[in-house]
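Visitor: model the structure of this input:
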Amino acid sequence: MGKLVINNHEEFEAHLGKVMGESEYHQITQEQINKFADATLDHQWIHTDPEKAKDGPFGTTIAHGYLTLSVMPYLWEQIAQFNNVKMLVNYGIDKLKFGQAVKVNSEIKLTATLKSLANLRGISKAEVEALLEIKGEKKPAFTATMIFLYHFE
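Guide: Here you go, the predicted model:
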């Protein structure tokens, strides 16, 4: 299935209650984990020290939970292209639950379902059910409801 193209609120509404799609897999590398650690000042050894992490609970380093959350916009853009948008606002996250750690070099992908859509005086408030899967694992990295505000022209 190709990327959805959405030009206005009405086209967006046609996907209500449906799976909008899934992203490609994205590999989480140690370099990405280290850069995220630098950006957030979170250098806990379980993320940044591969030698020490060998003896840790996962046998290797793991991505920060918030790193996996931070790649959401990148993965979401692979699923849907929104045209005629003046501005997009990441409005919030509901019911975020981390289900499983993402080990270094794991591949993750997003499956997105449009849970609700409201027209608030010309602004489309979308609640997207997000499932972040880890290739080869039964439990997801996380589930959440992402809330976006689309200001269509």
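
Visitor: hey, let's count contacts and neighbours off CA atoms from now on
Guide: Fine.

Visitor: quick one, longest helix in the protein?
Guide: helix 30-40 (DSSP state H).

Visitor: pull out the buried residues from that one.
Guide: For helix 30-40, the neighbour count (16 or more other Cα atoms under 10 Å) marks Gln30, Ile33, Asn34, Phe36, Ala37 as buried.

Visitor: got the contact list for it?
Guide: Asp42, His43, His47, Thr48, Thr61, Ile62, Ala63, His64, Leu67, Val104, Asn105 (Cα atoms under 8 Å, 6 or more residues apart in numbering).

Visitor: which of the residues you listed count as buried?
Guide: Buried positions within those, assessed by neighbour count (16+ other Cα under 10 Å), are His43, His47, Thr48, Thr61, Ile62, Ala63, His64, Leu67, Val104.

Visitor: next, the second sequence, to be compared with the first:
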Amino acid sequence: MTDFADFDALRAAVGAEIGVSDWLTVDQQRIDLFADATDDHQWIHVDEQRAATGPYGRTIAHGFLTLSLLVPLTSRIMTVSCASAAINYGLNKVRFITPVPAGGRIRARLTLDAVTDVPGGVQAERTVTLELEGADRPACVAESIARYLA
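Guide: Sure thing, here's the model as predicted:
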């Protein structure tokens, strides 16, 4: 875990890989709960019998479930303790490259790309690569923007 005690330390880390999270299992229960929360019950996510004969041989996580896991995974990599609040400002680019099968494990690799001043704090642009254990290609790559307020 890397903690940035001030914004200057955060600025100094631009261009560096900040770290890699621990692995997180994306089990069927999490997939089903996400389906309930978003009302997206497509069979490829929730019907284990039908998905067993589908293109991936089992159910897969929703792409947006995979994306939503950026928040808990990146918070295990870095904190900005000098900030009074951290806000997810948005995303510049997201690609879902490899489906995450039920029971698959993912982890985040975070690189700090830019830090710019904004009213009341700083904005950090980060590349987050969600790696899928055992896969040659990542599950997801996202350009994530966070704002840290003083």
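
Visitor: after superposition, what's the TM-score here?
Guide: Scored by TM-score structural alignment, normalised by the length of structure 2, the superposition of the two chains gives a TM-score of 0.97; 150 aligned residues with a Cα RMSD of 0.9 Å.

Visitor: returning to what we had before: got the buried residues of helix 30-40 of structure 1 as a markdown table, with distance to Ala53 of structure 1 columns?
Guide: As requested, these are exported to a markdown table (distance: Cα to Cα, whole Å):
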| residue | distance to Ala53 of structure 1 |
| --- | --- |
| Gln30 | 12 |
| Ile33 | 13 |
| Asn34 | 14 |
| Phe36 | 17 |
| Ala37 | 15 |
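
Visitor: looking at these, which is nearest Gly122 of structure 1?
Guide: Of all the buried residues of helix 30-40 of structure 1, the one sitting nearest Gly122 of structure 1 is Phe36; the distance, using Cα to Cα, is 35.7 Å.

Visitor: that closest one matches what in structure 2?
Guide: Taking TM-score structural alignment, Phe36 of structure 1 has Phe34 as its aligned residue in structure 2.

Visitor: from Leu24 of structure 2, how far out is the residue nearest the centre of structure 2?
Guide: The structure's structure 2 has its C-alpha centroid closest to Leu70; by Cα atoms, centre = their mean the separation is 1.8 Å. The spacing between Leu70 of structure 2 and Leu24 of structure 2, counted by Cα to Cα, to the nearest Å, is 11 Å.

Visitor: kindly report the same for Arg147 of structure 2.
Guide: From Arg147 of structure 2 to Leu24 of structure 2 the distance is 25 Å (Cα to Cα).

Visitor: I appreciate the help and will end here.
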